[in-house]
Structure formats: C-alpha cells, structure tokens
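Undergrad: return atomic coordinates for the entry below.
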Amino acid sequence: MTSTPTAPAPLLPARHDTRCPYSPPPVYTEAAGSGPVSRAELPDGTSCWLVTGYEEVRTVLSDRRFSADARRPEFPFLTVGQREIIATNPSFLRLDDPEHARLRRMVTGDFLVRRVEALRPGIQQIVDRALDRMTAEGAPADLVAHFALPVPSLVICLLLGVPYADREAFQERSRLLLTINAAKEEVARAQNELLDYLGDLATRKRDRPGDDILSRLATRDDLTPRQVATTGLLLLVAGHETTANMIGLSTALVLRHPEQAARLADPATLPGAVEELLRLLTIVHTGVPRLAVEDVELGGTPVRAGEGVIAMLSTANRDERLFGGEDRLPTDELDLGRDARRHVAFGFGVHQCLGQPLARAELQIALATLFRRLPGLRLAVPESELDFRTEAVIYGLRSLPVSW
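TA: The predicted structure follows:
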C-alpha cells in the first residue's frame, strides 16, 4: 500500500534556474526548506519520496531496507524508458549485495588510494601536456575541449585499456546515455553500441591481455562477455564524464571568486579546497534512486515497502547544521576554507563511488596546475553566456571559453 500525497508533488527530474547555475534546481532546495522528506512525481506518473536532508540521505544510501537493484519491478527511474535499458544490463552500481559486492571487488584494487597515489606522476604529465597544447594554440580557448575533457578521458582509457583514438565515438554515446530527455530508442542504440564495442575489445584482450582493467576482467572465468562489457561501460562513462564536468564547473566557479584561488595553488590547502568544490557543486543533481523493500520511518515520515525514494546529494551537501557555522559563509556559497570532508558528493555506504580516490587526484592535480601556470586565467565571454548542460544527469558545461 502506498502513501497518498497531501500536496501537489513536483515532477522529477527538475530543471535548473540558469540565473543560479551553480545551485541545484529550485524545486529541490524548496523541498529541503519544507522538511527532509517530501513527495514528488516521476516521469511515468508514479509518486516517490524526495529525500533532501543530510542524515536522511545517508540512511537511504546505507540502510539495507533500501534497494539499489534496478531489476525490481517497482524501482524508480528518473527518465521514461530508462527501466528497460538499465534493467536489462545492470552494472554492479544497480545491484544489491552479495551480487554487487562480488562484481565490485573485481575492480576495487585498481582504485585503491595507494594505487592511485602511484599514478599521480603520470596524471601530472597528462595535465601538463594538455596545458602545453592549449597554451601553444593561444587564447581564447575552450577549456572543456582542450583540458577538462581530455585529461580524465586519457586517464580512464589508459586504466581500462581503451584506445584513446576512439574517444569521440564513446564520448558522443556516453553523453547520450546521460541525457535526461533523450529518446528511448537513441539511448538503447548508444548503450548497445558501447557494449558491443567494449565486448569486442575484451574478446581481443582475452587472447592477448595487457596490464589494464579490461584485460583482467576478460581473462576471468566467472564473468560473461556481457558482464565484462557492462562493467567496462560503467567505468568508462563515469571515469571521464564526472571528472570532466567537475574540472570545468570548478574552474568557472573559482573564476567567479578569484580571491580564493590561492587555496588551489597551496599544497597545504588544496585537498580541502577540492572537497569544498565537490560539496558545493555535487554534479549528480538528479539524485540517486532507491526502492524501499521494508517499511521504514525516515525523518519522521513513514515510507512503505514498494515505494521509490530519490536521495538528493546536492541538498544534503548544503545542510547548514553540518557545513555551516558562524565563521563560515552560508552553505550555498563557495568557501574554500570550509571543512567539507563529510560531504556525500560520491554517495555513501557500500555503493559510494569506487573511483573517488582517482577523481580526487585528478581534480587536485588539474586545478592546482591550471591556476599555478595560468595566474591570469579569466572567462573569455560574459558568465551569462556560458552554456550549461541542464539536460544531463551529470551537470556541467558544454564549453568554457577562457583567456589568460
């Protein structure tokens, strides 16, 4: 039995307000202002719970009474047609334990902190070369095309064993997969083309393996070729789209607050500054879906088994009770000196982002190098002309024209 909404429920996913491009859509912040748990409506017409409070979001993401298994018939989806596309080829991100844990463990070692620390010199070289090429071509330049996108794309290609020469094909299809209102047929075609591509690549690596993730997965006897391709697809898309968007958005936001840029150039304050950017921007603006599989009381609200729940990372990360304080700016403003270490930008619980050590390393190296080498970096167009990806599951910028 489902609960009956007592007030008009907002339709998800909500649209951004272009006047506040670095904030979550107003629907989410308004819901957070009225309480940590409220009603909302999904594109298929079903109602769900919108969870906006920090503690409540952490509960949803860590409590086994909320399922991540997208194959369940009542699982909530944020776009029409997503169900048959995701549920037919779920990655471990969309599964519960023990199946989730079994598949995740196969790639955990490649993203351990100590393994990522060993990659830092190589990431630094990639960053330096990208900046060398961009500056050699001269200003103005599109920072997304010349820096924010190539850096994480090249890194994840090297780790996975995917030819960087194929980047245009997988980037185009990746973005289609992450477009909220894309036609179901187009999304299905893009997904199948990427799975076929990665499956063929894995088959070749099974015969001639290299020192990369796809090779290690392809040579296992306990994975089907489709499972190898599905895991590869998750890592490929998440590995470049999220970090690329964070580099672009972070740069644009810091250029709005140039007085704080010195914290990115100082090794002592750099890690904390990056955590604050992750907290404030929280680029998964659409939220994380879960399904209640038992009756739960959440933030004083009864949630029934069989009801969908959308956990809003972006509003949780702006909770004044956790990230505010008399000596700090309000949580909807950038404060690179804030202690933001408890943010949930990478999720929480057993499903939290596997690649977060790599993302942190890439962001730290890319942003520190960028602002150190180009102290005169500035927008080449008025901020009002920047083109934000308001239609994407992963929020970001299509382009970022800059001069220096």
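Undergrad: from here on, just use CA atoms for contacts and neighbour counts.
TA: Noted.
Undergrad: the nearest residue to residue 88 once chain neighbours are set aside is in what secondary structure piece?
TA: Nearest residue to residue 88 in three dimensions, chain neighbours excluded: residue 71, at 7.7 Å (Cα to Cα, 6 or more residues apart in numbering). Residue 71 belongs to no helix or strand when assigned by DSSP states H and E.
Undergrad: next, the second sequence, to be compared with the first:
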Amino acid sequence: MSETTTAPTELPVYMLRDGFDPAPELGALRETERVGRARSPFGIDVWVLTRHDDVRAALADSARFSNAAPVRGVPGMPKMDEATIRRMRAGNPLLVDPPEHTRLRRFLTPEFTVRRMRRLEPRIHEIVDERLDAMQRSGPPADLIAEFALPVPSLVICELLGVPPEDRAGFEHRTGRLLNMSIPVDERMRLQAESRAYMSGLVAREQREPGEAMLGMLVREHGDDLSTDELIGIANILLIAGHETTSNMLGLGTLALLRHPDQLALLRDDPDAVGPAVEELLRWLSIVHTGVVRTTTTEVEIGGTRIPAGELVVFALPAANRDPGATTDPDRLDVTRGEVGHLAFGHGVHHCLGAPLARLEMRVAYPALLRRFPGLAEVPGTAAFRSFHVVYGLTELQVTW
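TA: Okay, the predicted model is just below:
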C-alpha cells in the first residue's frame, strides 16, 4: 500500500473511549504521569496534557501554546507550497493567534451574541418541531442520528449562514468523512478541497448579491476588510463546526439519558433543569477529544515535565473534564450539577465562538424530543460509536417509542 493511501489503524490514548467514558488508560495517565507522549493519527509524536488545571492554563496561554504553526511532515499529505498553505488556512480563527485571531473574531462575535441567538430561537423551535413531526409520521423505529440529531443543527447553521438547505446531504457527507481519521489522508485532503470549492461558490454568489444571513452580512459590512479566501475560510469552518459538534451532542447525549432514566426524567419534567443538564452533558461527554494541536513557542514546564520549544501539544479534554481535582465524583452523570467550569468549549481567546448557539439548540432539542416521545427507548444493539472521528459520537442509534 502506498504512503498516500495509508490510514491509522490504532487510536492514540487521548482518543480512546469506553462508551461514554474516556478509556482507563487515559485516566491512569492523568493520575500518574500527568503529561504523556503519544503518536497522533497523523503519524507525529505529540505531548498530551490531561489535568484540568494544566489544560485550562495552557488553553489560556496563546503566547506559549500557539495555534498558528502549521503541522509539517504529515505522512501521506500532498506537498503544498507556502501560498497554498496560506490560502487554505485563511479565515480560520482556530489556526491563528492574536492579533490576527482578534481581528477575525471581531467580525464574527456580533452574530453569536445572546441577543442574536434570541432572535434565532423561534426558528430553532420550528426546525426541531418539523423534524419531530417527520419522525412521528414515519413511525418507529427511527435512526435518531439521521432523522433528528444531524438535521437539526445542519438546518440551523444553513439558516444562520445562508447556505441552501437542499445542499445539506452533500456537506454532511463531506464533513463526516473529512473528520474521520480512519480515512486516508489524501482522501481527506481531497474532501477539504471539495469543501472549499463548494464554499467558494457560495461566497461568490453573496459577493454578487449579498443576502440577509451571515455570509451576506460579512460581504456587505466587511467586504473591504476580509479577502475572498478569508470569507471562504470563515464560512467553511462555521459550516463544519456548526453542525458536527451539536449533532453529536444531541445523539450521544440522548443515548446517555436513555441509559440514565432518572436523569432523563429530571431534564424532561423540569424546565429549570434543562440548562444545568446541558452543561453536565457537555462536561461528561466531552465529544471533542482535543481541539486544535498547539505548538510550543518556548520551553515550558508542567508538573516537572519539560516540553521543548517547537513541540506539538494536545489537550485531552475528556480526561480534564473528568479530573477529580476539578469536580466531585466526576465519572457520575448528574444533570443537577450544572457547573460551567468545564472545558468542552475550550477556554481563553479560542473559546468556542458558537457556544451560545450550541447551548440554545440543545436546550430546545432535548426537552422537545423527550416530551414528544415520553416512551423513547433505544433499540438494543444499534448504538454505533464513531471512535476514529475528530468529534466523538454515534453513526447510528435506532430508537422506538
């Protein structure tokens, strides 16, 4: 098999899961070594931070842990010149540090305020109800992922960005494979190029005739400040992150609640319990394994371990969010806990821009699903976990009611 068709067959310790839980090996690393070493799915050695306080401090320290350095020498990745690399990274706030990050974020932050989310909330309720109506008409059993968890956030991000909803199947398919680390790297690079080409067409349309959604707003109000490549990059990352993360939280979170019926009942029956329940599910599930790989800009010391400058570092979010040093009885799902100090959305300047939208979608979708189908139950043996994906979750979950 040639280098360009290889794909990882084993997961690094920071991606290992045991159902809803981080694998025991990851917990052992947190409790003993604190900082570990692992071979990433890209075939490159990385340092692994596992404790809550260490991860939180590093996430807040963009001066010493940089997002901006591109990962070099990935086995199987086609060689690209500097201009191509810059074009592919343009506009992605996750791949730059301040002050460039500050500049990009300034254009986007107004669209993700609590006030903006409140204006969007009635439409989110409509989308959720439409998907529940469709499930009810079709009758059980139904694949909760395909029929509810994936289309709800996909349709919401289409509404927010101005992406045609009829394009949903195409971008969902591309993104699902793009984030699957078991797919050979050359195939994922091809999918990345396809995603940019698709978004390039949408940006060109908005540049000709700006609409009222976010893409049109960016062109209309900031077209002189953002290059076309930046507009493409911004829209692309918002489309990908805007549906992948929330969809996996809805699917995996529902399964977690079905397997903890006492917790499910609290969320379903008490409107005041929904907000804290969402925060607990975010913490307990931690569907993003690490976020973006950072590069040390200087030598750093963590717990007696020295990490040289120029090294790659990942933050094991599931281990950090289950750290006994940060939360009492962290392995227990308790929807009344309601703590917001978790790291599921990251921390510091790169804290997830879309967190208000994700929270709103979950606060609407979970209780609506559970109240519409009070007898909701999983079909045994159908929950298929997606272990090799950058965002953890389920590929399928058959439910009945």
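Undergrad: surely the residue nearest to residue 88 of the first structure meets residue 89?
TA: No. Residue 71 of the first structure is beyond contact range of residue 89, at 9.3 Å (criterion: Cα atoms under 8 Å).
Undergrad: what about those two, which has more around it?
TA: Neighbours around residue 71 of the first structure and residue 89, counted as other Cα atoms under 10 Å, are more numerous at residue 89. The numbers are 19 against 16.
Undergrad: if I pick the more buried one, what's in contact with it?
TA: Listed by Cα atoms under 8 Å, 6 or more residues apart in numbering, the contact set of residue 89 of the first structure reads residue 230.
Undergrad: now do the residue nearest to residue 88 of the first structure against residue 340 of the first structure, distance only.
TA: Going from residue 71 of the first structure to residue 340 of the first structure by Cα to Cα, to the nearest Å gives 35 Å.
Undergrad: which residues of the stretch 251-400 of the first structure fall in strands?
TA: Secondary structure of the stretch 251-400 of the first structure (DSSP state E, counting those that start in this stretch): strands located at 288-292, 296-298, 301-303, 308-311, 378-379.
Undergrad: my bad, the stretch 101-250 of the second structure
TA: Remark: strands assigned in the stretch 101-250 of the second structure by DSSP E, counting those that start in this stretch are 142-143.
Undergrad: middle-most residue in the second structure, spatially?
TA: Of all residues in the second structure, the one closest to the mean position by Cα atoms, centre = their mean is residue 245, 3.6 Å from it.
Undergrad: aligned partner of that one in the first structure?
TA: Under the alignment by TM-score structural alignment, residue 245 of the second structure pairs with residue 242 in the first structure.
Undergrad: quick revisit: for the residue nearest to residue 88 of the first structure, give me its contacts.
TA: Neighbours of residue 71 of the first structure in contact, by Cα under 8 Å, 6+ apart: 87-88, 90.
Undergrad: just put the residues you listed in JSON lines and tack on neighbour count.
TA: Below are the contacts of residue 71 of the first structure laid out as JSON lines (neighbours: other Cα atoms under 10 Å):
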{"residue": "87", "neighbour count": "17"}
{"residue": "88", "neighbour count": "10"}
{"residue": "90", "neighbour count": "17"}
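Undergrad: using a markdown table, lay out those residues together with distance to residue 14 of the first structure and secondary structure.
TA: Shown next, in a markdown table, are the contacts of residue 71 of the first structure (distance: Cα to Cα, whole Å; DSSP: H, G, I helix; E, B strand; the rest coil):
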| residue | distance to residue 14 of the first structure | secondary structure |
| --- | --- | --- |
| 87 | 23 | helix |
| 88 | 26 | helix |
| 90 | 25 | coil |
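Undergrad: surely the match of residue 245 of the second structure meets residue 394?
TA: Yes. Here residue 242 of the first structure reaches residue 394: they are 6.6 Å apart, a contact under Cα under 8 Å.
Undergrad: mind listing the shared neighbours of these two?
TA: With Cα under 8 Å, 6+ apart, residue 242 of the first structure and residue 394 have common neighbours residue 283.
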